[in-house]
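Asker: pasting the structure only:
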């Protein structure tokens, strides 16, 4: 079972997932697709940080119970104190970032809470209140790329050079703006397809040149097919 809700932190979501039993991933495990985001995750008593993905992720040894906060693209580095590129395609114990004693204490606090997802959200809110304010330029980059604006036009409109945009994107998103744009475009298309829009129409509305372009992007960024993903389990 998977459920999520908007968090009290701007642009973030709080989620929880119960698989019933811990152990090797089974055939019903739904892959996590790239979305430009990072997560702070409680998993059976451990606190983990999920870095930005560049391909589909399937846990090899999933926990039975999860709670998580998924940050908006570019927001996690300021809260967690680590550049996104350092965690690209990685899941790391929070102890690597905040120290074993601090991470263990926080994990125990979340584990003992009646609502672990809410406790994790409170942890993030306290940390965010002490962190530097989010960079409005990076938020503007995400908004423009999410709306389908080209990377070059986005840089020009925001008055930032291509090299600087790439450097700041690596730190905030974990990859360059072109990769982020591709990921956001793919997510737009998949949201449309899963809501019942035919794939060819979804591809056009999302900004792909045609359905074949969407299929290539899906394969390149996830290793999956659009049809296979849509027909898969809905547990996550």
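Answerer: Perfect, thanks for sending it. Since we're looking at a predicted model, the values are computed, not measured. Numbers count the residues shown, from 1 in each chain.

Asker: C-alpha only now, for contacts and for neighbours.
Answerer: Noted.

Asker: spatially central residue in the chain, please.
Answerer: Centroid-nearest residue in the chain: residue 37, 2.6 Å away (criterion: Cα atoms, centre = their mean).

Asker: which SS class is it?
Answerer: Following DSSP: H, G, I helix; E, B strand; the rest coil, we place residue 37 in the coil state.

Asker: and the closest residue to it other than its chain neighbours, how many neighbours?
Answerer: Nearest residue to residue 37 in three dimensions, chain neighbours excluded: residue 73, at 4.6 Å (Cα to Cα, 6 or more residues apart in numbering). By other Cα atoms under 10 Å, 24 other residues sit near residue 73.

Asker: ok, now residue 102?
Answerer: Neighbour count of residue 102, defined by other Cα under 10 Å: 12.

Asker: the strand or helix carrying it - contacts with which helices or strands?
Answerer: In the assignment (DSSP states H and E), residue 102 maps to helix 100-111. Packing partners of helix 100-111 (3 or more Cα pairs under 8 Å, 6 or more residues apart in numbering; DSSP states H and E): strand 46-50, helix 95-98, helix 116-130.

Asker: structure B:
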């Protein structure tokens, strides 16, 4: 069972949701890239799940429960005291990160609010960058609209998202395609609406990011 809920209004500018995952039987949960960073409390204590560039398989035993808080893409900033790119494709115990302490799942929102007050603000351009790429804008066009060179855009994306704009573009396009596919749209129409050259292009990207075809992802419980 996977359930999401809205964060406290004071956090919603930077936090996408709170979530709970419970395993009623042995479970291998496929986590796919979404541009986000999560703070998670599990059986082994709290850890940070960095921005993924490929699938991650989380194994849960019957009765195990994960409680998480998901930052919006580009919104984590310096909350965890290390550059976001250091967390890329990593699951890092909170104890290994400097100056961060959370006592239990009930403290997630309170502790996050305290961390946000002490941390530097994220790049204000992060949201517009992700939104433009999600709409299908080319990387060069996004840089031009922001008055940046492509090299400057790359540096700012790495600092904000943990990877460059071309990876971010693939991730947000994939997430849009997954949402449309789950709505019941035909896959050929999903590919066109999401900005892929064709359905084969989408299929290749989905396999690279998720490790399985789109049909398998549509069958699985979201996470």
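Answerer: Yep, that arrived. Please read all numbers here as calculations on a predicted model, not as lab measurements.

Asker: now the helix holding residue 102 of structure 1: buried residues?
Answerer: For helix 100-111 of structure 1, the buried set under the neighbour-count rule, 16 or more other Cα atoms under 10 Å, comprises 103-104, 106-107, 110-111.

Asker: how about the strands in structure 2?
Answerer: Using DSSP state E, the strands of structure 2 run over residues 2-5, 15-22, 27-31, 38-42, 45-49, 56-60, 65-71, 91-93.

Asker: so how far is the fourth one from its chain's centroid?
Answerer: Taking Cα atoms, centre = their mean, to the nearest Å, one finds strand 38-42 of structure 2 lying 13 Å from the centre of the chain it belongs to.

Asker: from the contact counts, what lies against that strand?
Answerer: Counting contacts by 3+ Cα pairs under 8 Å, 6+ apart, strand 38-42 of structure 2 is packed against strand 45-49, strand 65-71.

Asker: mean offset of that strand relative to structure 1 (after superposition)
Answerer: On superposition with structure 1, the mean distance recorded for strand 38-42 of structure 2 (mean Cα distance after the TM-score superposition for structure 1) is 0.6 Å.

Asker: what angle do that strand and helix 108-118 make?
Answerer: With axes from the mean of the first three to the mean of the last three Cα atoms, to 10 degrees applied, the angle from strand 38-42 of structure 2 to helix 108-118 works out at 140 degrees.

Asker: hang on, the earlier thing: list of residues touching the helix holding residue 102 of structure 1?
Answerer: 42, 44-47, 94-95, 116, 119-120 (Cα atoms under 8 Å, 6 or more residues apart in numbering).

Asker: try 10 Å this time
Answerer: By Cα atoms under 10 Å, 6 or more residues apart in numbering, the surrounding residues in contact with helix 100-111 of structure 1 are 41-48, 67, 93-98, 116-123.

Asker: what's the PyMOL line that selects buried ones from those residues?
Answerer: To isolate the buried ones among the contacts of helix 100-111 of structure 1 in PyMOL, judged by 16+ other Cα under 10 Å, type:
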select buried, resi 41+42+43+45+46+47+48+67+93+94+95+116+117+118+119+120+121+122+123
